[in-house]
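Q: Here is a sequence together with a model predicted from it:
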Amino acid sequence: MSSDSSSAQPTPAQIRRWRRYLADEIAEGAIYRELAERRTGQERQILLGLAEAEERHEAYWRTKLGEHARHVRPSTRRMFLRWLARHFGSVFVLALAQRAESSSPYEKDADATAQMAADEQVHEEVIRALATAGRARLSGNFRAAVFGANDGLVSNLALVMGIGATGVASGFVLFSGIAGLLAGALSMAAGEYVSVRSQRELLTASRPTQVTLAAAPNLDLDANELVLIYKARGMSDEDAEHRVAERMGLFTCDCNPSFSLHPEARAEELEKEHEELGSAPGAAASSFAFFASGAVIPILPYIFGLSGTGAVVLSLVLVGLALLGTGGVVGLLSGASPLKRGLRQLGIGLGAAAVTYCLGLLFETTAV
C-alpha cells in the first residue's frame, strides 16, 4: 500500500498529482469500453477486463483524495484518445493506448501501490498483443505508402535543392521537380509490384498441397515415398510413419494432434504472411500515389510562381512539416515516441537536401 498513512493530510502537490492520476484512470477505462463496443468475442472481453482494472485504480485514487475527487476532468490528450476510440476504434487508438500504458508513473511514485504499477505493465503487453493483428494488416500496403511518401519528399526535395542551387530559372526547377516526381513514382510502383509479387509467389510455392490425400489410394502399401513428405515438413520419423499409416487408410484415429495439425498450421502461417505482405497491385498503387503526393510538396512553391530564396525556404518548411507528420505516424503505430521518429525523419530529409544543395552550389551557373 501507499507509504502515507490513511489519516495523514495530503499536500497540495499530492492532491494535484492524484487528481491527474484519477482523471487518467477514468479516461482510460472509458477508452477501453468504447473500444469494446466495436469488438466481439474474446477481444471484447479482454478490453472490458482492462476497463475493470482501470476502475479498481480509479477507486484507489478516489479513496485517497476523498472530497478532492470531485469535478475531476481528464487531460485533453486522454479526451482526444477517447474521441478516436468512439469514432474509429482502429489500430491507431490501440497504439496510442499502448503508449499511454507504457508511460505510467506508478512505478516511481510511492503513493501508488506496487500492484498498480505491475497492472500497468501487464496492460501495456495486453494492448501490444491486441494491436499486433492490426499492425500486421497495415504492414504491407501501409509500409509501401509510408516509404513512398518519405522517398517522394526526400528525393524530390534533394533534386529541387540541387537544381535550384545552380542558379537556373525557376521554371527549369519546376520542370525538373515534375520529371523527378513522375520518374520516381513510376519506379517505386514498379519496384514495389515486383517485390511483393515475387514474395507472394515464393510463399505460394511453399504452401503444402493435398497430394497426400489424392495420391494415397493408389500408392503401394509396402513401398512408397509418402513418409518423405511429412519428414520434409518437419515431422519426426515416428510421427511421419504414423501419419502415412493414417493416410493409407490403415486406421482412422488420429492420435497425435501435435503433428496432425502441423501441415495445416503451416498453411495458416503462410496465409498470414500473404496477408501481411498485402497485394502487389495495392502495394504498387500505394507506392505511386504516396510517392507522388510526397514529391509534389517540394515543388508547390514553384507551381504557384515563387522563385529564389523564398521558394527554397517555403519548400523546406513544407517538406519539414510533412516529414514530421509521416515520422510521427510511424512512431505512433510502432508504439515509440512520435516526436522522436518525426525528428529523425526530418534530420534525414534535410540532411539529404543539404548535401545536394551544396553540390548544386559547386556547379552554380548564370540563371536564364
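A: Now that the structure is in, tell me what you want to look at.

Q: From now on I want contacts and neighbour counts done on CA atoms only, so please keep to that.
A: OK.

Q: Tell me the buried residues in the strand or helix carrying residue 319?
A: If you go by DSSP states H and E, residue 319 is part of helix 308-333. Neighbour counts over helix 308-333 (16 or more other CA atoms under 10 Å) mark 311-312, 314-316, 318-320, 322-333 as buried.

Q: try it against this one:
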Amino acid sequence: MSTAVDRPGRPGVEPSREQIRRWRRYLADEIAEGQIYRDIAARKDGVERDVLLGLAQAEERHEEHWRRLLGPHAANPPRPSAHRILLRALARVFGSVFVLALAQRAESDNPYAKDQDATEWMAADEQIHEEVVRGLASRGREQLAGSFRAAVFGMNDGLVSNLALVMGIGATGAAPSVVLFTGVAGLLAGALSMAAGEYVSVRSQRELLEASSPTQVTLEAAEHLDIDRNELELVYLARGMKPEDAKHRALERLGYLSCDCNPAFSARPDGSQGPVDHSESYAEIGSAWGASLSSFLFFASGALIPILPYLFGMTGGPALALSAVLVGLALLFTGGVVGLLSGSSPLWRGLRQLAIGYGAAAVTYVLGLLVGGSVG
C-alpha cells in the first residue's frame, strides 16, 4: 500500500512553499507536544509516567517524519501554536488534570486525518493518543468529581442567585444599604443552605452504597452451613451471579473446591474478586464534610461578587452594571473550567453559563422594575 510519504519525499520532487510552511508548523507542534508529555511525566510515577513517556516517544516519531520531508527546511522550526505554548507553560507549572484535559482537546484536533502528506499510521496515532490522554485525565476527574462538583455548583449558584437578588431589589429603587443588606442575607442563607444540603446528600448517598456493599458475613458463617441446604448460593444469586457460577463459588467458600482466593476478598456480581475498599469505591462521591465545606465557601465567594460594588460605596445603575459585568466574567470562568474538565469546549460552556445567569438576572430585574413602578 502506497502512503503519502512516498510522493512528496521522492527524489527530484520539490515541495511547494505551502507544503513547507505547513510541515514546519506540524514539526513545531510535534516538538511542543512531546515536551508537554515529558514535563507532565516528570511529576508522575509508575504506570502514568510510563504512558506519558510513551506518548512523547510517539510524538518524536511524528517529528522525524516531518524532518525527513523537510530536509534542510527543518532547521529552526517556527514557534508552535498558541494553544500548545499555553499547554507547555501549564504543564511545567501544574502537571495536573487541567493540563491533561487541555491535551485531550489538542489531540482531538487531528489535522493528519485530511492531510495527504501525513501517513495513515500518524493519523491513527493521533486518534489513539486522544483516548490515552482521556484515560489519564479521567483518573484526575474521578478524584475531583465529589468536592469539585460541589465547589463549581456552589459558586455558580452563588453568582446567579445573588445577582438575581441584587438586580431585582436594585431595580425597585431601594436604598443602596437595603440592596447591600439583602445581598449579604442572601449570601449567608444560601451558603448555609447549600452546605447543609450537600452534606445530607453526600452522606445519604454513601450510606446507601454502604448498605448495598457485600460484607464478610458469608466467610464467617460458611463453615457452619449445611452443604445439602446450600444457602450460600442464594447470597451470590442475589448479587447477580449466574446459577452455575453461584454454586461453584459457594462450594469454593465451603472448602469443597480448591480456591486460590484470599479470605479478605469477596466476590463481585460478575464473579471477579477484589478487596472491598470503600474509600476507592466512593472516590467519585467525595466526603460529606469536604463537599459541605466546598459548597459553603464557593457559594459564599460567588455570592460576594454581586455585592462588591455596594461594599465599595457605589450606588444606582452603575453599581448594578458593574455587578453584572463582574458576575459575567466569573460565570465565563467557571463555565470554561467545567467545559475544560469535561473535555468539551470551554468557550461554549462559559457562554452557556453566562446566558443562564443573565437570563435569571433579567427576569428579576424586570420584576423589580414592575414592583418599583407600582409602588411609586
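A: Thanks, I have it. As the structure is a computational prediction, the values presented were derived from the model and not from experiment.

Q: Now do the helix holding residue 319 of structure 1: which elements does it pack against?
A: helix 91-102, helix 141-165, helix 300-303, helix 338-362 (3 or more CA pairs under 8 Å, 6 or more residues apart in numbering; DSSP states H and E).

Q: Make TSV from those and add distance to residue 50 of structure 1 to it.
A: What follows is those, written out as TSV (distance: least, CA to CA, whole Å):
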stretch	distance to residue 50 of structure 1
helix 91-102	11
helix 141-165	29
helix 300-303	47
helix 338-362	25
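
Q: so of those helices, which one's packed in deepest?
A: Comparing these by mean neighbour count (mean count of other CA atoms under 10 Å), helix 141-165 comes out on top with a mean of 25.

Q: So what's the gap between that helix and the chain middle?
A: How far helix 141-165 of structure 1 lies from its chain's middle: 21 Å, per CA atoms, centre = their mean, to the nearest Å.

Q: Structure 2: matching residues for the following helix or strand past that helix?
A: Once the chain leaves helix 141-165 of structure 1, the next helix or strand it forms, by DSSP H and E, is helix 170-206. Here helix 170-206 of structure 1 aligns to structure 2 at residues 176-212, judged by TM-score structural alignment.

Q: So residue 127 of structure 1 versus residue 35 of structure 1, what's the distance?
A: 11 Å (CA to CA, to the nearest Å).

Q: Contact partners for the aligned residue in structure 2 for residue 303 of structure 1?
A: Applying TM-score structural alignment, one finds that residue 303 of structure 1 aligns to residue 311 in structure 2. The contact partners of residue 311 of structure 2, taken as CA atoms under 8 Å, 6 or more residues apart in numbering, are residue 180.

Q: likewise residue 14 of structure 2?
A: Residues in contact with residue 14 of structure 2, defined by CA under 8 Å, 6+ apart, are residue 8.

Q: how about it, what's its match in structure 1?
A: Under the alignment by TM-score structural alignment, residue 14 of structure 2 pairs with residue 9 in structure 1.

Q: Using the three-state scheme, assign its match.
A: coil (DSSP: H, G, I helix; E, B strand; the rest coil).

Q: and it, how far is that from residue 116 of structure 1?
A: Counting by CA to CA, the gap from residue 9 of structure 1 to residue 116 of structure 1 is 22 Å.

Q: Tell me the counterpart residues of stretch 358-366 of structure 2 in structure 1, please.
A: So stretch 358-366 of structure 2 is aligned with residues 350-358, judged by TM-score structural alignment.

Q: same deal with stretch 284-300 of structure 2?
A: So stretch 284-300 of structure 2 sits over residues 276-292 in structure 1, by TM-score structural alignment.

Q: who's sitting farthest from the centroid in structure 1?
A: residue 222 (53.0 Å; CA atoms, centre = their mean).

Q: quick one: contacts for it?
A: Contacts of residue 222 of structure 1 (CA under 8 Å, 6+ apart): none.
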